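Visitor: Please work out how this folds:
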Amino acid sequence: MTENFSVKLEEAKYYTPEVRCREQSWMGNYNKTYQAFLADPDGFWDNVARELEWFQPWSRVKEWDYPYARWFLNGKLNITHNCLDRHAHNQRRNKVALMWRGETEDEERIYTYRQLFQAVCRFANGLKSLGVGKGDRVCIYMPVVPEQVIAMLACARIGAVHSVVFGGFGVNALNQRIRGTNAKVVITADVTYRRGRAIPLKNIVEEAVVNAPSVERIVVLRRDTDKPVELHPEMEVDYYDLVDGESRECPAEPMDAEDPLFILYTSGTTGAPKGIVHACGGYTVGTYYTTKHVFDIRDDDIYWCTADPGWITGHSYGIYGPLLNGATCLIAEATPDYPTPGTWWDLIEEYGVTIFYTAPTAIRMFMRVGEEWPNRYNLSSLRILGSVGEPLNPEAFEWFYHTIGKDRCPIVDTWWQTETGMHMLTTMIGEPMRPGFVGRPIPGVVADVVNRQGKPVPPGTGGLLVIKEPWPSMMRTVWGDDERYRKYWETIPGCYTAADLAVKDEDGYIMVIGRADDLIVVAGHNIGTAEVESALVSHDAVAEAAVIGKPDPLKGNTIKAFVILRDGQQPGEKLKKDLIYHVRMTLGPIAIPSEIDFVQSLPKTRSGKIMRRVLKAQEMGMDPGDISTLEE
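Guide: Predicted structure coming up:
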């Protein structure tokens, strides 16, 4: 891990939104609000939580027993009661909650809060009929369709713990996550559509459950009604058959604030992916608060987060956060550049999107094809732009601000993680924006850039990004492996260490440089080096493998693999293609290497650990730094 590096900060360049942006925002004066939080942290979060509806009030806001926190002790609530009931049973009853758009213009469905509430209740009752109850785990492996959202909410309504798996993962990755959670039911679809092609999902599930004895039933959403796939009745049930005849009412299960809400797997730096566990109370409060204040969301906003619900951004800011605030949400199966690079801009114009939250990878892709595409569309409805997933480089910031926002939309670049559950750093609405800098800690979060001893580093000096105090939506543990949870708090005693390198300027604005560990951020997705290496080594021809991330102007990073072959195996283009296909089938297309080099040896420490930074330094033509531990 590298830290304490020096960063040459360019002369400060700021964009200052109109004064009314700050004056009219929910947050108001950032400095005043932040100081009020520091003066009484528990009182701050107590006030936020009181904006939601609880079945039973809490006795204490927080209990901090390092490194474990409990929030809203003895409080009882249900996140779906706050997402659905409190809107469906008041003036928002007939307000649009969810708008869905498929790949083609004729694929559209719209749900009001009343209709979404009823659909969730019916599916929740269907899950109950399959024997699913409080504490059971349910794996959701679906395309971006309304039924995916309904399935998540239905699980939460009855107290089942959902584990959503991104629909681009392959058999092995899905099997690993099903077995990791001991999922009782898997919910899937026959196909997902991408670039005009139907990509089968059900057959991947059928292979993935072969060695997953916990699975009792598979619920299948059959989208292809012309050629419906055959179901095996001893295990499989049709989605619509399951809800047919079920009641439109299903009482929300009262959940203790510390009951688990969901498990979401994120790539680990070593070994298997980590199942991050989030709790009902703190996660509800954290995502409600940050959606309201970071996006300054209003009752007449049309909100679009482009993230797939298979990732934490889709959980927190595609579904739960907006619905907690009674927003109208757009979700789309649409690929950004299919059938044209104008697809997303067309959706913004057609639906009147006011808040647009996307990834730097998408922004850079649009930059490459030029301004002519967004300029064909009327984007005047846009009010706020957001970025997530990786650092928003200054060039992408400028393009986003000028070309899409027309110099009038504040940009909220956000830093947070699967583990944090909610936004941690950003530039709040109305505050001056500095390209390349994500911003400052939001009120409610204490963050800093420190050295290995935990001491704050001077402005312009690189260090490790840390969180110094607990926050409501923090993960509670790593499912089945609490020791991995503790490691987040052990790198620097007393701090949550995010494994990101960062630098702070004189004004307290933080620039996130990138990962300090063995994760590669590809197109906004965290890919663990260990997972890709394991997939490569599982091929019969491979003895050993190491992968690194290479900077890429479009994806942020691409994956390069260095492979040692078994004796008797011959390198060649055919084998490269075989290995790429093998990784695709094992982990999915997001994890495939863009390059493969066949090598005779790999740089290792004397204890046998591969020194990936040496490989990366050699690849980039850089000084590898201290190699005293390198084996001769």
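Visitor: hey, let's count contacts and neighbours off CA atoms from now on
Guide: Will do.
Visitor: distance between the ends of stretch 586-599?
Guide: 23 Å (CA to CA, to the nearest Å).
Visitor: Off-centre distance for that stretch?
Guide: Distance of stretch 586-599 from its chain centroid, counting by CA atoms, centre = their mean, to the nearest Å, is 22 Å.
Visitor: Determine the next helix or strand in the C-terminal direction from the longest helix along the chain.
Guide: The longest helix of the chain (DSSP state H) is helix 113-129. With elements assigned by DSSP states H and E, the helix or strand that comes after helix 113-129 is strand 137-141.
Visitor: Other residues contacting that following strand?
Guide: 148, 151-152, 155, 160-167, 178, 181-189 (CA atoms under 8 Å, 6 or more residues apart in numbering).
Visitor: Would you list the buried entries among those?
Guide: With neighbours counted by 16 or more other CA atoms under 10 Å, the contacts of strand 137-141 contain buried members at 148, 151-152, 155, 160-167, 178, 181-189.
Visitor: to compare against the first, here's another:
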Amino acid sequence: MEPIWYPNPEEARATWLFRFMEALGFEDYETFYRYSVEKAEDFYRQFFGHLGLPWRKPYERLVEGDFPFPRFFTGGRLNLVEAALLHEPTRLALLHETEDGQVRTLSYGELRAEVARVAAGLRALGVGRGDRVGLWLPMGLEAAVLLLATAWLGAIAIPIFSGYAAEAASVRLKDAGARLLAVQDGFLRRGRRVELLPEARRALALSGTPALLAVRRLGLPLEAGEEDYGALAGEAFPPEEMESMDPFMLIYTSGTTGRPKGTVHYHAGFPLKAALDLALLFDLREEDRLFWFTDLGWMMGPWAILGGLLLGGTVFLYDGAPDHPGPERLWRMVEAHRITHLGLSPTLVRALIPFGEEPVRAHDLSSLRVLGSTGEPWNLEPYLWFFRVVGEERRPIVNYSGGTEISGGILGNVLLRPIKPMGFNTAVPGMAAAVLDEAGRPVVGQVGELAVLKPWPGMTKGFFGDEARYLDAYFAKIPGVWVHGDFALLDEEGHYFILGRSDDTLKVAGKRVGPAEVETAAISHPALKECAAIGVPHPVKGEAIVLFAVPKPGFAPSLALAEEVAERVAEALGKPLRPERVLFVPDLPKTRNAKVMRRVVRAAFLGQDPGDLSALENPEAVEAIRQAAEG
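Guide: The predicted structure follows:
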């Protein structure tokens, strides 16, 4: 495949990356990349010096130890909030538009004052160093302030997807042992009120979380003992001095089995990795405005907020639908707020294509410099539409792949090299990435496992309270190497392509969810004995959920029962994760040790070769799945 975008020499020389390379004496990117992984100690010291990080106490060594539990910036002390808010007080930090068109702003000085107020108020409520605080809010000023205020006082934030229902939120709160849940009472979505406060009360009852703090966007009345965000007050204090690897955030992500896993991120990790990637890949500068269409509960929410602020840019936040009240909404905001960096998932691009090109072309997008994308592999047609219609065949698409456990990207695009459709023209500087075969040997021109060969600042400290699961997830396949779980291909010209997950994790509209979570929600229906959730291709979402269910004796399959089960999942996990279909079968294909073979279920549903069935206890179940799919 040939490149579709080529760098303009004059524009390339103006990038953050080129100027950084030039300051270090490098003339070509390939040599610089090798330096970043072979001389990592110097690379990171130079980058963070270039960034001007305000260490309270400078670190002694970049890394001590090796996988799976290295330590970074040993001896260093800081607070990430100081790094994020050290910029000119009058410069615009946050710009927020609500779905009903209200626009609010905070300069860096105003943001610091508000974060200090909220941190003091949280401390007055009894939140202290190391306490976990749930943050259940859509993207808005309060979400960013609460994220920073939690870190200011040394507590640990737990971002929660605003589309979740009470059960999904409560699992995360309970697992983390949250001291407090901060929730926005509600927001508008497609013109309708979405009330989160009642769901938050249910989540507290289910999780045992003792306290609730409400941001009153819709003005819902509070009950006795519930705190009002607007009334927070307390004695002011400076940001807590933290060790470099003191945690500041748990982001929960889902695997193929078991409960959601809380990835642990630390003060000198996640924010610095986000800033590095935004600078060297996306070329985000102080005068730029970053808009990534995401949610606080997904990695890209905190990533955009923290990375954008560390670089001194302006972060644009939006809490509504991209096509309400009409298909021009997204493009109107880009024009009105002079957005320079726009990040959209492939799913969102696919959803916008049916509206045609006119809503895009009717707006002045001249402020845009860089397009971004992450969350899932691309299909060619929507990629080309994004490049041609939105990018006007001249703006680069920085495809970006990594994950919550990475704090950002393993692979990406730099603006000094050509970009191939759907691909990545480099591993991210500082990431010693490779594609490995089954024996753990690097390969070129063939599909293998995407892996990272050396530790990097920003990698999660592990899964909260579950070391064994962390080791099994990333270090079981090839000892001593981080195996990420993506199938990838590296071509002869040094371009990477992601070909999909190598496990069963579902990605619906770019949102990862483990089949076990879906199945647990569905099986709460009294009519079900067991079930299996799979992901299947979907023209808009990328992947949709199909649920195969085994009824209990005395319950007959019906369309009404299927609807009830699907609604049960939506109530537990949120409407975005509602199954597209619920199909009933007499049994599920299992191994002799009773493990459900989701791989076989998916292949049978799609009419593909299910592979070796010799381990199945009940191979006849495969034919029943095929018949259910056809019916």
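Visitor: circling back: residue range for the longest helix of the first structure in the second structure?
Guide: Counting by TM-score structural alignment, helix 113-129 of the first structure pairs with residues 108-124 of the second structure.
Visitor: buried residues in that stretch?
Guide: Within stretch 108-124 of the second structure, the residues that count as buried by 16+ other CA under 10 Å are 108-112, 114-123.
Visitor: compared with the first structure, how much does it deviate?
Guide: Superposing on the first structure and averaging over aligned pairs (mean CA distance after the TM-score superposition for the first structure), stretch 108-124 of the second structure comes out at 0.6 Å.
Visitor: Identify all contacting residues around that stretch.
Guide: With CA under 8 Å, 6+ apart as the contact definition, stretch 108-124 of the second structure has outside contacts at 85-93, 145-146, 148-150, 152-153, 229, 232-238.
Visitor: Might you report the residue contacts of the equivalent of Gly313 of the second structure over in the first structure?
Guide: Matched across to the first structure, Gly313 of the second structure falls on Ala327, judged by TM-score structural alignment. Applying CA under 8 Å, 6+ apart, we find Ala327 of the first structure in contact with Ala97, Ile297, Arg298, Asp299, Asp300, Asp301, Ile302, Tyr303.
Visitor: Mind picking the one among these that's closest to Glu469 of the first structure?
Guide: Distance to Glu469 of the first structure, by CA to CA, is smallest for Ile297 among those, at 26.6 Å.
Visitor: Aligned to that closest one, what sits in the second structure?
Guide: Using TM-score structural alignment, the partner of Ile297 of the first structure in the second structure is Leu284.
Visitor: Now its match: closest residue in space that isn't a chain neighbour?
Guide: Leu278 (5.7 Å; CA to CA, 6 or more residues apart in numbering).
Visitor: One more: Gly445 of the second structure?
Guide: Leaving out its chain neighbours, the residue that sits closest to Gly445 of the second structure by CA to CA, 6+ apart is Asp491, at 4.9 Å.
Visitor: what about the longest helix of the first structure, distance to the chain center?
Guide: Relative to the centre of its chain, helix 113-129 of the first structure is centred 25 Å away, using CA atoms, centre = their mean.
Visitor: okay, the angle between it and strand 137-141?
Guide: Between helix 113-129 of the first structure and strand 137-141, the angle comes out at 120 degrees (axes from the mean of the first three to the mean of the last three CA atoms, to 10 degrees).
Visitor: related to what we said a few turns ago, give the contact list for the residue nearest to Leu284 of the second structure.
Guide: By CA under 8 Å, 6+ apart, Leu278 of the second structure lies in contact with Leu284, Gly307, Gly308.
Visitor: Lys590 of the second structure now?
Guide: Listed by CA under 8 Å, 6+ apart, the contact set of Lys590 of the second structure reads Val596, Met597, Leu616, Glu617, Asn618.
Visitor: With Val398 of the second structure instead?
Guide: Contacts of Val398 of the second structure by CA under 8 Å, 6+ apart are Leu281, Phe282, Val370, Leu371, Gly372, Ser373, Gly412, Asn413, Val414, Phe424.
Visitor: you'd agree the third one is up against Leu342?
Guide: Yes. Counting by CA atoms under 8 Å, Val370 of the second structure sits close enough to Leu342 to count as a contact (6.7 Å).
Visitor: Not counting residues beside it along the chain, what's closest to Pro421 of the second structure?
Guide: Ile4 (6.2 Å).
Visitor: meant to ask about Ser244 of the second structure
Guide: Leaving aside its sequence neighbours, Ser244 of the second structure sits nearest to Ala268 (CA to CA, 6+ apart; 4.9 Å).
Visitor: mean distance, stretch 576-585 of the first structure to its aligned residues in the second structure?
Guide: Compared with the second structure after the fit, stretch 576-585 of the first structure shows a mean deviation of 0.9 Å (mean CA distance after the TM-score superposition for the first structure).
Visitor: Just tell me the aligned range of that stretch in the second structure.
Guide: The alignment of stretch 576-585 of the first structure onto the second structure (TM-score structural alignment) covers residues 562-571.
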